[in-house]
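Enquirer: Sequence and computational prediction follow.
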Amino acid sequence: MATLLGALNPIAVKLGAVEIHWYGVIIACGVVLALILSIREGKRQGIAEDYFYDYLLWAIPVAIICARIYYVTFQWPYYVHHPGEIIAIWDGGIAIYGAIIGGFLTLYCFCCARHLSMWTMVDVIAPTLIMAQGIGRWGNFMNQEAFGRVTTRAALVAQHIPNWIIQQMDIGGAYRVPTFLYESLWDLTGFALLMLLRHRPHLFKRGEVFLSYVMWYAAGRFVIEGMRTDSLMLGPLRISQVLSVLFFVSALLIMVVRRRRANLAWYWSSNKN
């Protein structure tokens, strides 16, 4: 536990030379909870439970590899001179956007191989994914990472942030903006909204729960990324902000085009009758 004199210990358990970090424990908890909720919704959609286990066995390693590739790619000026550290994932250096991209590429291949509806699967998984992302940000909290600019304790207190969080934001002798907290709250709010609304009659068409997830997460990530001090850069641009804009616009356009096509199909069908 934390004291008023120091930060929380990022190591949950130490067995000899083996260290289990809170980051991994928290991520694992988020994944397990997401799996449980996805299986429950999958049953409503007629998707067998085993499909989710099979998918996860492929998705987890691919997501980790893609998260690392993403990070290394945008830190290449460093890794080109330290190639031996490229695989040193235990020293940190993974990116959530890389993991998301890897996870959904795996899902596309998995759905093709198992003859499953991709749109149905992403609708099932999307709300639990953003929940897992919100939980996972607390791993950043334990590691004292994914923070923003220097601020004051008074400014954090004014936001009604609990003292135990404020204490952990004392990093290198200065208080930092807890951007991990902002993103966690944004993600968990998105999860709550999607869970409350996804079964409302006539609200979402197939695939739109997923598209709504993409737009919600991208909008929040764009704003919060602008507050961070550890962004991966593409020249003068924050790469996560670039991707957020691309994903938001793409999801919105897909939703609009699919709805217009559905309306046109209904119109022509009605006229024929």
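Expert: Nice, thanks for sending it over. The structure presented is a predicted model; accordingly, all values stated were derived computationally and were not measured. Numbering: from 1, shown residues only.
Enquirer: alpha carbons only for contacts and neighbour counts from here, please
Expert: Will do.
Enquirer: quick one: contacts for the spatially closest residue to residue 179 that is not a sequence neighbour?
Expert: Of all residues not flanking residue 179 in the chain, residue 147 sits nearest, at 5.0 Å (C-alpha to C-alpha, 6 or more residues apart in numbering). By C-alpha atoms under 8 Å, 6 or more residues apart in numbering, the contact list for residue 147 reads 176, 177, 178, 179, 180, 228, 229, 230.
Enquirer: burial count for the fifth one?
Expert: When counting by other C-alpha atoms under 10 Å, one arrives at 24 neighbours for residue 180.
Enquirer: That one and residue 146 touch, don't they?
Expert: Yes. Using C-alpha atoms under 8 Å, residue 180 is in contact with residue 146, at 5.7 Å.
Enquirer: shared neighbours of these two, which are they?
Expert: What both residue 180 and residue 146 touch, as defined by C-alpha under 8 Å, 6+ apart, is the set residue 140.
Enquirer: this is the other structure I want to compare:
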Amino acid sequence: MGVIFSPIMAALNPIAIHLGPIAVHWYGVIIATGVVIAVILAVREGRRRGINPDDIYDMILWALPAALIAARTYYVVFQWPYYAKHPGEIIAIWDGGIAIYGSLIGAGLVVFFFCRSRFIPVWLMLDVAAPTVILGQAIGRWGNFMNQEAFGRITSLAFLQGLHLPNFIVNQMLINGAYRQPTFLYESTWDLLGFIVLMSLRHTPGLFKQGEVFLSYVLWYSFGRFFVEGMRTDSLMLFGGLRVSQLLSVVLFIGALIIWTYRRRQAVAPAAYLDGNPFRESSKLSK
């Protein structure tokens, strides 16, 4: 009789290191890594499109705290019955509980007002940022993995092994005595594919008008998020069992299509993405 090997059922430690009395969580380390990589890529592409790197750095200094506050606020609002009884946990973001859609709303508002104040085309800045944002989201989902959150319905060990996942992922999906669908992985994979698609297409001559790289990101992400969210068991909910993120995904998907169509039908077409920033001579840098 052959020997059947099974993974060692031990969850990964969510704490990366201790700095004295301070515990540094993998969740924060992974999120920070995604942000750093996103900023580096955005600065490099921004130079090509005529956006001063200092403008991007200045914008990030405002956008990051706004995104973090908005993401946590979004999450707490839709989980208020719990946090009303545990107000001391409202700021405990190291344990998870930040909503991506909330962070996008907060950062989006900063981008709009910042670009208006610096005479940078808002659509262009959003185009530059979009592929890096979805890559950051792909990386950030592994923070959920380390915290054993953003998981799906109960499944079997055989199902997870049938996906040919590494043992460390299978082990981590054993939550509260039951194996769970790795929905964090589904969304991370979808986001990574979106990053590859956007990066592969955005420099194609004549393909995108300014704003359409960003709108492509919205379409891609909201489409995938709708289906992944339907598989999760820890979704933020509205009345009648309606999932907040699914509703917002539908609104964003339809809204992006309408905006794309409207802008393409205008008498004066938007500038091409590759034309870059018309307010700087450096906008004519290499394409």
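Expert: Received, thanks. On a predicted model such as this, the values are computed, not experimentally measured, just so you know.
Enquirer: Just put the contacts of residue 147 of the first structure in TSV and tack on secondary structure.
Expert: Below are the contacts of residue 147 of the first structure laid out as TSV (DSSP: H, G, I helix; E, B strand; the rest coil):
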residue	secondary structure
176	strand
177	coil
178	coil
179	helix
180	helix
228	strand
229	coil
230	coil
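Enquirer: Can you flag the buried ones in the residues you listed?
Expert: Buried members of those, counted by 16 or more other C-alpha atoms under 10 Å: 176, 177, 178, 179, 180, 228, 229.
Enquirer: Can you tell me what the third one aligns to in the second structure?
Expert: Okay, so that is residue 178 of the first structure. Aligned counterpart of residue 178 of the first structure in the second structure: residue 182 (TM-score structural alignment).
Enquirer: who's in contact with residue 213 of the second structure?
Expert: 126, 127, 130, 198, 202.
Enquirer: check which helix or strand covers the third one.
Expert: Secondary structure here is read from DSSP states H and E; on that basis residue 130 of the second structure sits in helix 122-147.
Enquirer: Can you name every helix or strand that that helix contacts?
Expert: Here helix 122-147 of the second structure touches helix 26-48, helix 100-118, helix 183-201, helix 212-229, going by 3 or more C-alpha pairs under 8 Å, 6 or more residues apart in numbering; DSSP states H and E.
Enquirer: can you tell me which residue in the first structure aligns to residue 14 of the second structure?
Expert: Per TM-score structural alignment, residue 14 of the second structure is aligned with residue 10.
Enquirer: measure its match to residue 145 of the first structure for me?
Expert: Residue 10 of the first structure is 11 Å from residue 145 of the first structure, where distance means C-alpha to C-alpha, to the nearest Å.
Enquirer: Tell me which residue lies nearest the centroid of the first structure.
Expert: residue 133 (3.8 Å; C-alpha atoms, centre = their mean).
Enquirer: dump the residue contacts of the aligned partner of it in the second structure.
Expert: Counting by TM-score structural alignment, residue 133 of the first structure corresponds to residue 137 in the second structure. When contacts are counted by C-alpha under 8 Å, 6+ apart, residue 137 of the second structure touches 34, 100, 188, 191.
Enquirer: Assess the claim that the third one and residue 141 are in contact.
Expert: When you say that, I think you mean residue 188 of the second structure. Yes. Taking contacts as C-alpha under 8 Å, residue 188 of the second structure lies within contact range of residue 141: 5.9 Å.
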